[in-house]
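[1] Provided below for reference: sequence and predicted model.
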Amino acid sequence: MTDINILRVKKWRMTGIFVVIIGLLYGSSVLTKFNLVEGIASIPGTFAWMVANLIPSAESLENLPRVLESLWETIILSVLVTTTAAIFALLFALMGAKTTQVNHTFGFIVRFIASVFRNIPVVAWALVLVISFGHNVITGYFALFFSTFGILVRMFIETIDETSSDGVEALTSTGASYFQMVFRGVIPDTLPQMLSWVFYMIETNIRSATLVGILTGTGIGFLFDMYYKRMDYGMLGLITIAIIIIVMAIEFSSNYVRRAIS
């Protein structure tokens, strides 16, 4: 096949994909009765309403200590969940990664378990666990833990297989044992990338913990739900701004740590 024919095939393929996407967008808008033009036209009014109603008032700022206390509880929960999930995820990833797995069958089982945990939304975990544990912090912890564990196992497996394959081969050829290969080859090579994923999950879990807190009645999510039901938009704006500031601060800190260890 000549280069001209290859380019022609790619052009028609991209055209076909574009037509399919347009068709899906149109079909979705018809089924949901969504008008894109009206939606775009409503954006300025939406931002105007947010500026007029979600700006914290002086009365709202008096409740700032309570907001910070609930937000601190959410941060601690997110850090605790992520660190414990990362420890278990690392153990499972070593058994599931092709570079370090001991048994192919067991490696497949590990990847399957991680896939199940990862593909169940954290909200679904929270709803199921509320039935067993009730509305408390334990429910929120396990809901976030199961989802975080599944995601980190997948990320750690990919990191191990992509980053440490050459080092593992070199150590194996010199007669190194399995544990020597893991602690001298795999961990040092993959630690910076793994820490990046851990910091990313802390940021993600702070946002997810807000939603989980609405369902479990804990943390900043409970506070958000309470003021939402009261239609206290000033407090909702204060809580939202506090969450944004904390997430951005953690992101900047994680970026600094990643640069320092890389």
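    Good, I have the coordinates. All of these numbers come straight from a predicted model, not from anything done at the bench.
[2] For the rest of this, base every contact and every neighbour count on C-alpha atoms.
    Noted.
[3] check which helix or strand covers the residue nearest to residue 103 when sequence neighbours are not counted.
    Leaving out its chain neighbours, the residue that sits closest to residue 103 by CA to CA, 6 or more residues apart in numbering is residue 95, at 7.9 Å. For residue 95, the host element (DSSP states H and E) is helix 64-96.
[4] picking up where we left off before, distance of the residue nearest to residue 103 relative to residue 18?
    Remark: distance between residue 95 and residue 18 (CA to CA, to the nearest Å) = 41 Å.
[5] Check residue 201 too.
    Relative to residue 18, and taking CA to CA, residue 201 is found at 34 Å.
[6] Those two: which is more packed in?
    When residue 201 and residue 18 are compared on other CA atoms under 10 Å, the one with more neighbours turns out to be residue 201, at 24 against 12.
[7] quick one, the helix or strand harbouring that one and helix 64-96 angle?
    Following DSSP H and E, one finds residue 201 within helix 187-216. Helix 187-216 runs at 130 degrees relative to helix 64-96, counting by axes from the mean of the first three to the mean of the last three CA atoms, to 10 degrees.
[8] buried stuff in helix 187-216?
    The neighbour-count criterion (16 or more other CA atoms under 10 Å) identifies 187, 189-195, 197-216 as the buried residues of helix 187-216.
[9] and residue 175, helix, strand or coil?
    Put simply, residue 175 is coil when judged by DSSP: H, G, I helix; E, B strand; the rest coil.
[10] could you pull out the helices for this structure?
    Taking DSSP state H, the helices of the chain run over residues 3-32, 36-41, 43-53, 58-61, 64-96, 104-119, 122-133, 137-163, 165-173, 178-181, 187-216, 219-229, 233-261.
[11] another structure for you, compare them:
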Amino acid sequence: MNENRIRYKKNQQMIIVVLLLALVTYLSSVLTDFNILHGLATLPEAFIWIFSNLVVTEESLERMPTILDKLVETILMSIAATTTATILSLFLGVMGSKSVGTSKLLGILARFIASLSRNIPVVAWALILLLSFGQNSLTGYLALFVGSVGFLTRAFIEVIDESSQSAVEALQATGATYIQIIMKAVIPECLPQIISWILFMIETNIRNATLVGILTGTGIGYTFDLYYKTLNYHGVALVTVSIVVAVILIELLSNHVRKVIL
């Protein structure tokens, strides 16, 4: 009887959740004046337009050297933002860790910085920094850097807190200094997971850098925006294909590295 009651209660809760989601969807459609049926009806025309216009042609391939140059610039900017953010994030991660942190106040400060930079989208950071630094590579780099600090700090705090404390306790018993404990026990213990998070952040930043580049006028995002605004859809198609291929290759490479280190 108890199992039947539990199952009946779960089914009731599921029905309530589904009804609430349906209600929210309906209200959102009404408030935004969005017609789902009309949207579905226009899908065939949309796909026909995509396959008719977004096609890589021989003429667009002549622009490949320029596109590759901007793509490499975007990748390098993403890597630079991630690696430099890693240094600050490690420092903040140790500060914010409950297991090896030295001060509760510093821990709160580290977690606040991580929360602030992580919860504001990278695009928003780009717009904020755009007002101060203008449209240039520095603005794009800083936007990716700030976003990376928030995400990596949170990830590093969790990794450090979940790591084994046996090595830390062993070094403490020998009278090792705090720096020695961090460098000889905490970092080596967490290094595989740290590298994994860094690789994931690089992948994410390459995707974000495309959108940030549209706002800051740099990298492959600027090239995409330029072709789009001039109605050069064949160029847009080539840029899109280049970005997709680059992201897939980098993801395959990072997955291979993860298998080796984990």
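    Right, received. Where do you want to start? Being a predicted model, the structure only gives us computed values, none of them experimental.
[12] still on that earlier bit, touching, the residue nearest to residue 103 of the first structure and residue 101? I think so.
    Yes. In this structure residue 95 of the first structure lies within contact range of residue 101 using CA atoms under 8 Å: 4.5 Å.
[13] Quick check: neighbours shared by these two?
    residue 107 (CA atoms under 8 Å, 6 or more residues apart in numbering).
[14] Between these two, which has more neighbouring residues?
    residue 95 (22 against 18).
[15] Tell me how far the nearest residue to residue 75 of the first structure once chain neighbours are set aside lies from residue 51 of the first structure.
    Nearest residue to residue 75 of the first structure in three dimensions, chain neighbours excluded: residue 206, at 6.1 Å (CA to CA, 6+ apart). In this structure, residue 206 of the first structure lies at 25 Å from residue 51 of the first structure, with CA to CA as the measure.
[16] what angle do the helix holding residue 201 of the first structure and helix 165-173 make?
    On the basis of the same axes, to 10 degrees, helix 187-216 of the first structure is oriented at 130 degrees to helix 165-173.
[17] and helix 187-216 of the first structure, how far from the second structure on average?
    Averaged over the aligned pairs, helix 187-216 of the first structure sits 1.3 Å from the second structure after superposition, using mean CA distance after the TM-score superposition for the first structure.
[18] Stretch 148-158 of the first structure now?
    With the two structures superposed, stretch 148-158 of the first structure lies on average 0.8 Å from its match in the second structure, counting by mean CA distance after the TM-score superposition for the first structure.
[19] residues making contact with that stretch?
    Stretch 148-158 of the first structure has contacts (CA under 8 Å, 6+ apart) with 81-82, 85-86, 88-90, 92-94, 96-97, 111, 113-119, 194, 197-198, 201.
[20] same thing with stretch 166-178 of the second structure?
    Contacts of stretch 166-178 of the second structure (CA under 8 Å, 6+ apart): 181, 185-186.
[21] Could you do stretch 58-65 of the first structure as well?
    For stretch 58-65 of the first structure, contacts defined as CA under 8 Å, 6+ apart pick out 234-235, 238.
[22] Report the distance from it to the chain centre.
    Relative to its parent chain, stretch 58-65 of the first structure has a centroid offset of 30 Å by CA atoms, centre = their mean, to the nearest Å.
[23] buried residues in it?
    Within stretch 58-65 of the first structure, the residues that qualify as buried are residue 60, counting by 16+ other CA under 10 Å.
[24] Trace that stretch over to the second structure and give me the residue numbers.
    Mapped onto the second structure with TM-score structural alignment as the criterion, stretch 58-65 of the first structure occupies residues 58-65.
[25] okay, how far is it across the matching stretch, tip to tip?
    Terminal residues of stretch 58-65 of the second structure lie 13 Å apart, using CA to CA.
[26] next one: stretch 174-189 of the first structure
    Using CA to CA, the end-to-end distance of stretch 174-189 of the first structure comes to 18 Å.
[27] Could you list the buried residues of that stretch?
    Within stretch 174-189 of the first structure, the residues that count as buried by 16+ other CA under 10 Å are 176, 181-182, 185-187, 189.
[28] ditto for stretch 227-247 of the second structure
    Neighbour count says stretch 227-247 of the second structure has 227, 233-240, 242-243, 246-247 buried, by 16+ other CA under 10 Å.
[29] Let me see the contact set for residue 145 of the first structure.
    By CA under 8 Å, 6+ apart, the residues touching residue 145 of the first structure are 81-82, 84-85.
[30] Output the residues you listed in CSV; the columns should cover neighbour count and distance to residue 68 of the first structure.
    Formatted as CSV, the entries for those read as follows, by neighbours: other CA atoms under 10 Å; distance: CA to CA, whole Å:
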residue, neighbour count, distance to residue 68 of the first structure
81, 23, 20
82, 27, 21
84, 13, 24
85, 24, 25
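[31] picking that back up, how big's the offset between the helix holding residue 95 of the first structure and the second structure?
    For helix 64-96 of the first structure, the mean distance to aligned residues of the second structure following superposition is 0.5 Å (mean CA distance after the TM-score superposition for the first structure).
[32] ok, so of the contacts of stretch 166-178 of the second structure, who is nearest residue 70 of the second structure?
    Within those, the smallest distance to residue 70 of the second structure is 38.7 Å, found for residue 186 (CA to CA).
[33] Please tell me how far that closest one sits from residue 229 of the second structure.
    When residue 186 of the second structure is compared with residue 229 of the second structure (using CA to CA), they lie 51 Å apart.
[34] What of residue 125 of the second structure?
    From residue 125 of the second structure over to residue 229 of the second structure the distance is 24 Å, taken as CA to CA.
[35] go on, residue 182 of the second structure?
    In this view, residue 182 of the second structure and residue 229 of the second structure are 52 Å apart by CA to CA.
[36] what do you get for residue 8 of the second structure?
    Distance check for residue 8 of the second structure against residue 229 of the second structure: by CA to CA, it reads 56 Å.
[37] How about residue 221 of the second structure?
    Separation of residue 221 of the second structure from residue 229 of the second structure (CA to CA): 12 Å.
[38] do residue 104 of the second structure as well
    When residue 104 of the second structure is compared with residue 229 of the second structure (using CA to CA), they lie 52 Å apart.
[39] so how far does stretch 14-25 of the second structure sit from its counterpart in the first structure?
    Average distance, stretch 14-25 of the second structure versus aligned residues of the first structure after superposition (mean CA distance after the TM-score superposition for the first structure): 1.5 Å.
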